[in-house]
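Visitor: 3D model of this:
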Amino acid sequence: MPSSATPAKHPALQSLQGLRILSLALNLPGPAALMRCRQVGATCIKLEPPAGDPMGLYNKPAYAQLHEGVKVLTADLKTEAGQKVLHRELEKTDVLLTSFRPSAIDKLGLGWKKIHSLYPALSHVAIVGAPGTLGEEPGHDLTYMAHNDLVTGLNLPPTLYADMSGSLMASEAVLQAALRRQEPYAGSGDPHPRGAFIEVALSEAAAYLALPRQWGLTQPSGSVGGAHAGYRIYPCQDGRVAVAALEPHFAAALCAAAGVEAADIRAMFAPATHEAIAAFMRTQTRAQLDQLAAAKDIPLHTLLN
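Guide: This is a model prediction of the structure:
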């Protein structure tokens, strides 16, 4: 694929139209989940402490994009005045989104038993570091990734995988809560919506991302871990090329272009095939490889560095 290609954008379905979300979540996973929910129609309000969201200090452009279309209010939830603002908003809220440790939730008077008694229709999506009592232990994206064997060498991962996948799980939980609101309270005959408590653990988000590695797919001996000659990153004359010719017809097209004989899929795992394709790539520029990809229908993407 040419490096200039960009994915087409399509208008999102407004699946959460009419749903009101109140977020107390700071930093990245909560605001990213709120951004996703807003993009599909939810009305999003956020209460920030007087000091603001730390993301506004780390990276102002990120903060701006995460909070586009979000109504941001300020309240110190540790004070009586802040609690009044909180409960004024909760009275109008369908889903509460938080990212505190469980003990902090209790200190703020937001324990599920209490909040459910006050607002039976309210759902609470709680983003935590780890499930259950482990939620009190300190952790971050990097530690959850490391625990699941997703950090190699001394380089940091190129993005915050646990945080971002956790945000998707949180937005999925909001959707579950929205669906629950459409159903009568099971077995009671009560037609009014009932809220649910849904916990989303970033450690479990990292574990979900790690499944292909646990299965062996992305281990060095796996098909997408480097053992298959058609699924690798190779140096070329003026940069690198990421090749994803995994399926037999793509692998055959790659081998034909490189002048490599490969009788069947097993040949793609042979050292000689790796060496031959690597040698071919070293003779090609990024422009030549982009042209080759378009002409021969080979999935690859060239990289400058």
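Visitor: use CA for all of it now, contacts and neighbours both
Guide: Will do.
Visitor: quick one: residue 24 from residue 296, how far?
Guide: Applying C-alpha to C-alpha, to the nearest Å, the value for residue 24 to residue 296 is 51 Å.
Visitor: now do the top helix by length along the chain: which elements does it pack against?
Guide: The residue-count maximum for a helix in the chain (DSSP state H) belongs to helix 161-181. Helix 161-181 sits against helix 29-39, strand 123-128, helix 141-147, strand 197-201, helix 202-209, with contacts defined as 3 or more C-alpha pairs under 8 Å, 6 or more residues apart in numbering; DSSP states H and E.
Visitor: for residue 26, which non-adjacent residue is closest in space?
Guide: Spatial nearest neighbour of residue 26, excluding adjacent residues (C-alpha to C-alpha, 6 or more residues apart in numbering): residue 53 at 5.6 Å.
Visitor: can you confirm that neighbour is in a strand?
Guide: No: counting by DSSP: H, G, I helix; E, B strand; the rest coil, residue 53 falls outside a strand, being coil.
Visitor: which one of residue 24 and residue 296 has more residues nearby?
Guide: Higher neighbour count among residue 24 and residue 296: residue 24, with 22 against 13, using other C-alpha atoms under 10 Å.
Visitor: can you pull the contacts of residue 137?
Guide: 129, 130 (C-alpha atoms under 8 Å, 6 or more residues apart in numbering).
Visitor: quick one on the thing from earlier: could the helices and strands packed on helix 161-181 be laid out in TSV, adding mean neighbour count and distance to residue 162?
Guide: Formatted as TSV, the helices and strands packed on helix 161-181 follow (neighbours: other C-alpha atoms under 10 Å; distance: least, C-alpha to C-alpha, whole Å):
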stretch	mean neighbour count	distance to residue 162
helix 29-39	25	9
strand 123-128	26	12
helix 141-147	19	5
strand 197-201	20	9
helix 202-209	23	5
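Visitor: redo those as CSV? Include distance to residue 172.
Guide: CSV is the format used below for those (distance: least, C-alpha to C-alpha, whole Å):
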stretch, distance to residue 172
helix 29-39, 9
strand 123-128, 10
helix 141-147, 19
strand 197-201, 10
helix 202-209, 12
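Visitor: quick one, helices of the stretch 201-305 of the chain?
Guide: Secondary structure of the stretch 201-305 of the chain (DSSP state H, counting those that start in this stretch): helices at 202-209, 211-214, 248-258, 271-282, 286-296.
Visitor: and this one, so I can compare the two:
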Amino acid sequence: MTNESNGAGTAGAPRKGALSRFTIIDATRVRAGPTAMRLFADMGARVIKVEIPPGAPGGDDMIGGRDHNRADYENLHRNKESLTLNMKDPAGREILHELIRRADVFIENYRPDVKHRLGIGPDALRAINPRLVYASISGFGQDGPYANWPGFDSIAQGMGGLMSVTGKPGEGPMRVGIPIADLCAGHFCAMAILTALLEREASGEGQWVQTSLLEAQLAMLDFQAAQWLVDRKVPEQVGNEHPLTVPTGVFATQDGYLNLAAIGQTMWTRLCDALGLEDLARAPGYDSDPARVANRDAVNQAVSEVFKTRTTKEWTEILLKAGVPCGPIYGIDEVFDDPQVRHLGITWPVDLPGKTGAALLGQPFRLSRYPREAAPRLAPEQGEDTQAILQELGYSDEQIEQWRKAFVV
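Guide: Below you'll find the model as predicted:
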């Protein structure tokens, strides 16, 4: 184990990937932190997942556990190693310190006060290794009036404004169908860690990087936030439509639904030509984006009637040929059969017992000099790598067995 560049795994086999020179100690759970670490593990970094030993007080029963949902556990924790370690025990903290001396990154997502009570806060660990990048994900920030509130995705979606602009008008706030605050917090944390590692090349020192579910959700508001912060306009729910351009959104066809994005006058004119509504393109009340927004219902009604006359596939071919952005709307069971999705190769075949044809989602980017491995390492069983990691640190089998009996590891 090293924070130089040999990238050795616990069994001594060389690690591959663009980030193989980095070692990360992962003390996160649930989703945001594991999402951040998934990127590093997939890119070849050595990610050692620290878990509470079986039988030790304070075991983890949070969602995403191995027994609770094996599919999601594999999704979040492939390519990682698992070390059981009780950081509340002084002996456990000593083991952690040995890991920290050799690590590049330590990441946690406890409530802000917990790490300091355990004696594993950024000052304590960076005193052991000044080059360490210490990363924290919280619900609402490391300080402030809500710092110790428990952080959950749906709460962040509500407090971050997303639910107020999601859903149809008049139907009340609506949660997005994926854990977007968790996921974005994880991705932003990964970006922050990479930024700190790049900065370390110049300064020689690590630093403490932070993000939160609330900040991540606020960042994702994007132009809706700008509407308020700049123009003092409160964005409203518009369902599947776009608040600033018409017609966009979902339209029923002869056999299903079509997603349409006819943004701007040029696209509107092309759409009208394709639908046989040429006279409508420049008619008063239809001849500009602001005019169409003001007459949203009439515009949508006019195009809706025509869309019902053909199938989704037929309209997709007609509109794309006309240069109008559109596409089908898939169920999850249809997404991965799409020829373009298959061509992109974003799924990662895995051999899971009893799961014929199982696959995991890969990373949504590729590097030309680091092709993806043929198959990921499956998510480790709890403590699967404990013995090897502790031996690597120089501890004897006898000492390790004593720690097991005491629930230290």
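Visitor: can you give me the TM-score here?
Guide: The TM-score (TM-score structural alignment, normalised by the length of the first structure) is 0.84; 285 aligned residues with a C-alpha RMSD of 2.6 Å.
Visitor: picking up where we left off before, the residue nearest to residue 26 of the first structure: neighbour count?
Guide: For residue 53 of the first structure, the count of nearby residues is 18 (other C-alpha under 10 Å).
Visitor: sorry, back to before: most neighbours per residue, which of the helices of the stretch 201-305 of the first structure?
Guide: Among these, the stretch with the highest mean neighbour count (mean count of other C-alpha atoms under 10 Å) is helix 202-209, at a mean of 23.
Visitor: where does that one end up in the second structure?
Guide: Aligned using TM-score structural alignment, helix 202-209 of the first structure spans residues 213-220 in the second structure.
Visitor: from memory residue 36 of the first structure sits against residue 171, does it?
Guide: Yes: Residue 36 of the first structure is in contact with residue 171 according to C-alpha atoms under 8 Å; the separation is 6.6 Å.
Visitor: list the contacts of stretch 89-101 of the first structure.
Guide: If you take C-alpha under 8 Å, 6+ apart as the criterion, stretch 89-101 of the first structure is touched by 19-26, 29-30, 119, 121-129, 135-136, 174, 177.
Visitor: now swap in stretch 154-164 of the second structure and tell me
Guide: Outside stretch 154-164 of the second structure, the residues that touch it by C-alpha under 8 Å, 6+ apart are 139, 172-176, 179-181, 213-215, 217-218, 221, 236-237.
Visitor: go with 6 Å
Guide: Here stretch 154-164 of the second structure makes contact (C-alpha atoms under 6 Å, 6 or more residues apart in numbering) with 173, 174, 175, 213, 214, 217, 218.
Visitor: circling back to that earlier point, gap between the residue nearest to residue 26 of the first structure and residue 112 of the first structure?
Guide: 24 Å.
Visitor: run through the strands of the stretch 51-200 of the second structure in chain order.
Guide: With DSSP state E, counting those that start in this stretch applied, the stretch 51-200 of the second structure shows strands at 81-84, 105-108, 133-138, listed in chain order.
Visitor: elements contacting the last one?
Guide: Judged by 3 or more C-alpha pairs under 6 Å, 6 or more residues apart in numbering; DSSP states H and E, the packing partners of strand 133-138 of the second structure are strand 105-108, strand 208-212.
Visitor: roughly how far out does the first one sit from the chain middle?
Guide: The offset between the C-alpha centroid of strand 105-108 of the second structure and the centroid of the whole chain comes to 17 Å, using C-alpha atoms, centre = their mean, to the nearest Å.
Visitor: what's the matching range in the first structure for that strand?
Guide: Going by TM-score structural alignment: strand 105-108 of the second structure matches residues 95-98.
Visitor: that stretch: average distance to aligned residues in the second structure?
Guide: The superposed stretch 95-98 of the first structure is, by mean C-alpha distance after the TM-score superposition for the first structure, a mean 0.7 Å from where its aligned residues fall in the second structure.
Visitor: for the second structure, which residue occupies the most central location?
Guide: Of all residues in the second structure, the one closest to the mean position by C-alpha atoms, centre = their mean is residue 183, 2.9 Å from it.
Visitor: and that residue, how close does it get to residue 50 of the second structure?
Guide: Taking C-alpha to C-alpha, one finds residue 183 of the second structure at 20 Å from residue 50 of the second structure.
Visitor: wait, is residue 48 of the second structure part of a strand?
Guide: Yes: counting by three-state DSSP, residue 48 of the second structure falls inside a strand.
Visitor: surely it is in contact with residue 79?
Guide: No: here residue 48 of the second structure does not reach residue 79: they are 9.6 Å apart, not a contact under C-alpha atoms under 6 Å.
Visitor: follow-up on the earlier one: format the helices of the stretch 201-305 of the first structure as a markdown table; extra columns: distance to residue 144 of the first structure.
Guide: Formatted as a markdown table, those follow (distance: least, C-alpha to C-alpha, whole Å):
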| stretch | distance to residue 144 of the first structure |
| --- | --- |
| helix 202-209 | 5 |
| helix 211-214 | 14 |
| helix 248-258 | 35 |
| helix 271-282 | 34 |
| helix 286-296 | 36 |
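Visitor: how near is residue 331 of the second structure to residue 307 of the second structure?
Guide: Applying C-alpha to C-alpha to residue 331 of the second structure and residue 307 of the second structure gives a distance of 20 Å.
Visitor: hang on, I meant residue 208 of the second structure
Guide: Applying C-alpha to C-alpha, the value for residue 208 of the second structure to residue 307 of the second structure is 54 Å.
Visitor: for residue 160 of the second structure, same thing?
Guide: Distance from residue 160 of the second structure to residue 307 of the second structure, by C-alpha to C-alpha: 36 Å.
Visitor: likewise for residue 157 of the second structure?
Guide: Residue 157 of the second structure is 34 Å from residue 307 of the second structure, by C-alpha to C-alpha.
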